[in-house]
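**Student:** here you go, sequence then predicted model.
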Amino acid sequence: MSDVREWSREDAASSLRIPGPEDDKYSRGVVGLRTGSPSYPGAAVLGVEAAWRAGAGFVRYIGVGRAADAVMARRPETVVSPQAAGARVGAWVIGSGTDAATRTADDEHELREILDGAVPVVVDAGALDLAPGSRAPLLLTPHGREFARLQERIGSAPDEDRARAAANAATRLGAVVLLKGAQTLIADTDGSVIRVDAGTGWLATAGTGDVLGGVLGALLAANPDAPIAEVAASGAWLHGHAGRIAAGIGAEGGEHGHPIVALDVAEALPLAIADVLA
């Protein structure tokens, strides 16, 4: 597939809104996250942290138990609710840190309500199987193995050309597909593809995908009229840039950088945004 657009620093800057004197916490973007589980409470913390660090004005977390307690311990600014019903948000993030095999009937009902709503939904990990047939504007964020399972679900044959495979899945699903990897590919529903360099191999560590979900939710909520694929590409670029900053590439870490953990990437997001806007 030849016509793949490369996403640049300047392109990414177009999705970063500088708040003005007329802005309030709602106009800056409200993100809702239904993520994490008793087995993976950290996924909830990482996504919420990233949403705040990426500039959200208001973050609402839906959950109870260990995940909700961990979110409040880390980010007390977050509004925590046990149910999504009635929550007014500009974008949702669902599925991170969850497993479809342990999903209850109540869980599935609430997720389907979100997936059939009017606002964009970032769909990750344990909610990807619910995406086909959903009516909300969707941004699916599978890694390679999840993408292979998604292809099986929609009856799409494997394809060694990742860009073509992502484009085919996006058109079949009627959803934007962000295929994670050393080079992240964002395929729109019309078959067009954007490529984003992941930034550094140090990002290949547990939890960085949860951070990406929070970034994407924050940017989608802040840019309600922008094309989802372009906002997704900006989020992926910003995530990669934060990874480079966290790893010290070009700074104290030299050319090659150093190991990082997912929370390092979330904490580097404000510096990454400031650098892009400079």
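**Tutor:** Okay, I see it.

**Student:** please make it C-alpha for all contacts and neighbour counts, starting now.
**Tutor:** Will do.

**Student:** show me where this structure has strands.
**Tutor:** 4-6, 30-34, 58-62, 79-81, 91-94, 121-123, 138-140, 176-179, 183-187, 193-197 (DSSP state E).

**Student:** residues contacting stretch 64-79, please?
**Tutor:** 36-38, 40-42, 44-45, 48-49, 58-62, 80-82 (Cα atoms under 8 Å, 6 or more residues apart in numbering).

**Student:** got the strands of the chain as CSV, with mean neighbour count and distance to L269 columns?
**Tutor:** Output for the strands of the chain, formatted as CSV (neighbours: other Cα atoms under 10 Å; distance: least, Cα to Cα, whole Å):
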stretch, mean neighbour count, distance to L269
strand 4-6, 14, 21
strand 30-34, 28, 16
strand 58-62, 24, 16
strand 79-81, 17, 21
strand 91-94, 29, 18
strand 121-123, 27, 19
strand 138-140, 27, 21
strand 176-179, 28, 20
strand 183-187, 26, 18
strand 193-197, 22, 17
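
**Student:** got a markdown table for those, with distance to A278 too?
**Tutor:** Shown next, in a markdown table, are those (distance: least, Cα to Cα, whole Å):
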| stretch | distance to A278 |
| --- | --- |
| strand 4-6 | 21 |
| strand 30-34 | 25 |
| strand 58-62 | 25 |
| strand 79-81 | 32 |
| strand 91-94 | 27 |
| strand 121-123 | 28 |
| strand 138-140 | 29 |
| strand 176-179 | 27 |
| strand 183-187 | 25 |
| strand 193-197 | 21 |
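
**Student:** right, and those strands - which one's nearest P132?
**Tutor:** The closest of the strands of the chain to P132 is strand 138-140. By Cα to Cα, the value is 10.0 Å.

**Student:** contact partners of that closest one?
**Tutor:** 115, 120-124, 128, 131, 175-178, 228-229, 232.

**Student:** hold the first one in mind and look at this next one:
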Amino acid sequence: MDAEWAARDVAKVVRIPQDSDDKYSRGVLGVRTGSVLYPGAAVLGVEAAWRTGLGMVRYVGPAPELVLARRPETVTADGRVQAWLIGSGTDAATRGSDETAALRGILEGVVPVVVDAGALDLAPGSAAPVVVTPHSREHDRLRSALDLEPSDGSAASVAETARALGGTVLLKGATTIVADPDGRSVVVRPGVPWLATAGTGDVLGGILGALVAASFADDEPEHLLELAASAAWLHGRAAALAASDLGRHGGPITALDVAATVPRAVAEVIAGL
């Protein structure tokens, strides 16, 4: 049976800032997400990244004015980063050649990349360390690109994808499965069913990007599997907290509600709750 990720595991990953830290040593995440059709994905991912706790977010995608309206502390100039988040709110079918070249450049770099949605088709063959975050249909498309049969949804299937890809796979679903190329896999139980709503995947991408950037700002970063599983756990816990604010049976929440509650989930982990 695959290991189930828990708060005690997340506590080993969450980086608590020290007096000696500055915005660069706390981690810088580069974000290239969103599109004309789905600009909100960029806002949600950037919001979630800031809420998770890191030193800086650099946003270099379209419609930066929307991101700045929500999070004015975001930097919209290119520069040094410890991780990238790409693909959320984009569609490979409508992606232009210039954007494809820019994404390939990121994937040919040395810093880790969280690859979501419309950039998943570019992940195979990546030189950079990657974490891909597909849902079930995207997972099957990725497996097809890797010459694999459709997934049966099992941890073994996700591990097979990770081996073929040479990267870490976070399969989103009612129960999240994370696997890496070494054959390790863990499961993350869902927070609440209220989490199944538009935009929450973009929030997960921001949480994961922030954890990766903060970890890789250190000399000895955590493995990507641990970071991905911890992101999924915090995502689910934030959703549970947001829903519970509406009563003991929960209630409707939005993606921004989840992002806004991430600091409480992080604080619980730090406090050992």
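**Tutor:** Yep, it's here. Keep in mind the model is a prediction, meaning the values are calculated, not measured.

**Student:** can you calculate the TM-score here?
**Tutor:** Put the two chains on top of each other and the TM-score (TM-score structural alignment, normalised by the length of structure 2) is 0.95; 267 aligned residues with a Cα RMSD of 1.1 Å.

**Student:** out of the contacts of strand 138-140 of structure 1, which comes closest to A13 of structure 1?
**Tutor:** Closest to A13 of structure 1, out of all of these and judged by Cα to Cα, is A232, at 12.3 Å.

**Student:** residues contacting the closest one?
**Tutor:** Counting by Cα under 8 Å, 6+ apart, A232 of structure 1 touches 139, 178, 186, 216, 219-220.

**Student:** now check structure 2 for the residue matching G29 of structure 1.
**Tutor:** Counting by TM-score structural alignment, G29 of structure 1 lines up with G27 in structure 2.

**Student:** contacts only, for the closest residue to that match other than its chain neighbours.
**Tutor:** Computed as Cα to Cα, 6 or more residues apart in numbering, the closest residue to G27 of structure 2 that is not its neighbour in sequence is A214, at 4.1 Å. The neighbourhood of A214 of structure 2, defined by Cα under 8 Å, 6+ apart, consists of 15, 25-28, 53-55, 82.

**Student:** before we move on, what about G251 of structure 2?
**Tutor:** By Cα under 8 Å, 6+ apart, the contact list for G251 of structure 2 reads 194, 243-244.

**Student:** the alignment partner in structure 1 of it and L185 of structure 1, how far apart?
**Tutor:** In structure 1, G251 of structure 2 lines up with H258, judged by TM-score structural alignment. Going from H258 of structure 1 to L185 of structure 1 by Cα to Cα, to the nearest Å gives 25 Å.

**Student:** quick one on the thing from earlier: and which of the contacts of A232 of structure 1 is nearest D264 of structure 1?
**Tutor:** So of these, ranked by how close each gets to D264 of structure 1 (Cα to Cα), first place is L216, at 17.2 Å.

**Student:** how many neighbours does the aligned residue in structure 2 for the closest one have?
**Tutor:** Under the alignment by TM-score structural alignment, L216 of structure 1 pairs with L208 in structure 2. Neighbours of L208 of structure 2 under the rule other Cα atoms under 10 Å: 31.

**Student:** how many residues are close by the closest residue to L208 of structure 2 other than its chain neighbours?
**Tutor:** Distance criterion Cα to Cα, 6+ apart; nearest residue to L208 of structure 2, sequence neighbours excluded, is A231 at 5.0 Å. A231 of structure 2 has 28 neighbouring residues, counting by other Cα under 10 Å.

**Student:** aligned to A231 of structure 2, what sits in structure 1?
**Tutor:** So, by TM-score structural alignment, A231 of structure 2 is matched to G235.

**Student:** please apply the same query to Y38 of structure 2.
**Tutor:** Applying TM-score structural alignment, one finds that Y38 of structure 2 aligns to Y40 in structure 1.

**Student:** with A92 of structure 2 instead?
**Tutor:** That one, A92 of structure 2, aligns with A100 by TM-score structural alignment.

**Student:** remind me, longest helix of structure 2?
**Tutor:** In structure 2, assigned by DSSP state H, the helix with the most residues is helix 224-244.

**Student:** so who does G87 of structure 2 touch?
**Tutor:** 32-34, 115-120.

**Student:** can you give me the helices for structure 1?
**Tutor:** Taking DSSP H as the test, the helices found in structure 1 are 9-13, 41-53, 65-74, 105-115, 144-154, 162-173, 208-222, 228-246, 262-277.

**Student:** buried deepest among these, which one?
**Tutor:** Neighbour counts (mean count of other Cα atoms under 10 Å) averaged over each of these peak at helix 208-222, with a mean of 30.

**Student:** the match of G251 of structure 2 and V196 of structure 1: what is the separation?
**Tutor:** 21 Å.

**Student:** same check, this time on G29 of structure 1
**Tutor:** For G29 of structure 1, the distance to V196 of structure 1 (Cα to Cα) stands at 24 Å.

**Student:** any chance of the helices of structure 1 in a markdown table with distance to S2 of structure 1 as columns?
**Tutor:** Formatted as a markdown table, the helices of structure 1 follow (distance: least, Cα to Cα, whole Å):
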| stretch | distance to S2 of structure 1 |
| --- | --- |
| helix 9-13 | 20 |
| helix 41-53 | 33 |
| helix 65-74 | 43 |
| helix 105-115 | 33 |
| helix 144-154 | 21 |
| helix 162-173 | 9 |
| helix 208-222 | 26 |
| helix 228-246 | 18 |
| helix 262-277 | 28 |
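
**Student:** no more questions from me, cheers.
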